[in-house]
Structures are given as structure tokens and as C-alpha cells.
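>>> just the structure for this:
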Amino acid sequence: MQEIELPLRGEHIPLDALLKATGLAPSGGTAKQLITAGEVQVDGQVELRKTCKIRAGQRVTLGNQAVRVVADGEAGEG
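Here you go, the predicted model:
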């Protein structure tokens, strides 16, 4: 599984924005469709809320790709 590390600026990022920012979805509309279809998992559980607040320490999975969210300044430490 390919894992991307995303440094978080601020306290959280909405799930749909995370998918777009990491390139897992080419647009916000596609991100929302993927979430609604149940294709996205947060910490191993299917997440259907498009604007679910993703915080540092959480892991988002779509297919064979994963995003590990880290606090800004912690990138590369884990």
C-alpha cells in the first residue's frame, strides 16, 4: 500500500479537501462522490461524512493508497 504523509496546518482538514489536496481525487466533486459511495476509510472505518474533520494522527485510506495526517512540523518523523 502506498502511503502519503500530509502535514496538517491548523487543527483539522475536511475529508473531501484532504482527498483533493493529496491528489487522491482530481476535484472536490469527485472526492464527495468517492466518500458517498463508501470508498473512503478513516482509521479503518468507512466514513460517509464529506466534511468529516480529519486531525493529526488519523489515517485515511482510498483503494491501495493511504494518507497519514501529521501535525505541521512532524513530517518525516514517523
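>>> CA only for contacts and neighbour counts going forward, please
OK.
>>> need the helices for this structure, in chain order.
Counting by DSSP state H, the chain has helices at residues 15-21, 28-36.
>>> so can I have JSON lines of those showing mean neighbour count and distance to residue 59?
Shown next, in JSON lines, are these (neighbours: other C-alpha atoms under 10 Å; distance: least, C-alpha to C-alpha, whole Å):
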{"stretch": "helix 15-21", "mean neighbour count": "21", "distance to residue 59": "11"}
{"stretch": "helix 28-36", "mean neighbour count": "17", "distance to residue 59": "15"}
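>>> want to put them side by side, so please do this one too:
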Amino acid sequence: MAAHDVPIGDDTIRLGQFLKLSSLLDSGADAKSAIADGLVTVNGEVELRRGRQLHPGDTVTFGDESARVSRG
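Okay, the predicted model is just below:
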């Protein structure tokens, strides 16, 4: 499964925001629930912090879809 690149405007983005931006999830509420339930991984590790700072090169996976943070 190949991750699609999602450009961000700053140097970092919070995990909850990135899940919406990348269209892996539709809303902030969905992101909060998925993260709390341990369904989201960052670089292959389960991440339970919605405010986790992501940097270009980080890969976020939810279900069978992945998105990689890239510079905008």
C-alpha cells in the first residue's frame, strides 16, 4: 500500500488536523475517536495523542489507507 503525499503549509501539523486534511477521516470528532481507540499509527507505531506534531516525511495510517506529510 503506497502512501499519498499531503503537502502542509508549515513545518509541522497536529495529527488530528492532518487526518482531516489528508481525507483519512472526515471530521475532528472522527479523528479524536479513532486516535483514542488506537486505530491510527504514525510511522508504524500506534499514536494516542491527537496533538502529536507531525513533520515532513512522517506517514500516518488509518485502516488500509496511508498519507505522508510533505512540504507545501
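>>> closest one to residue 43 of structure 1 among the helices of structure 1?
Proximity to residue 43 of structure 1 (C-alpha to C-alpha) singles out helix 15-21 among the helices of structure 1, at 12.3 Å.
>>> what number of residues lie near residue 58 of structure 2?
Close neighbours of residue 58 of structure 2, defined as other C-alpha atoms under 10 Å, add up to 15.
>>> what's the longest strand in structure 2?
Ranked by residue count, the top strand of structure 2 under DSSP state E comes out as strand 65-71.
>>> that one vs structure 1, mean deviation?
Strand 65-71 of structure 2, aligned to structure 1 and superposed, deviates on average by 0.8 Å (mean C-alpha distance after the TM-score superposition for structure 1).
>>> so that strand aligns onto which residues of structure 1?
Under TM-score structural alignment, strand 65-71 of structure 2 corresponds to residues 65-71 of structure 1.
>>> got a list of what residue 22 of structure 2 touches?
By C-alpha atoms under 8 Å, 6 or more residues apart in numbering, residue 22 of structure 2 lies in contact with 6, 67.
>>> in CSV: the helices of structure 1, plus distance to residue 52 of structure 1.
Output for the helices of structure 1, formatted as CSV (distance: least, C-alpha to C-alpha, whole Å):
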stretch, distance to residue 52 of structure 1
helix 15-21, 5
helix 28-36, 10
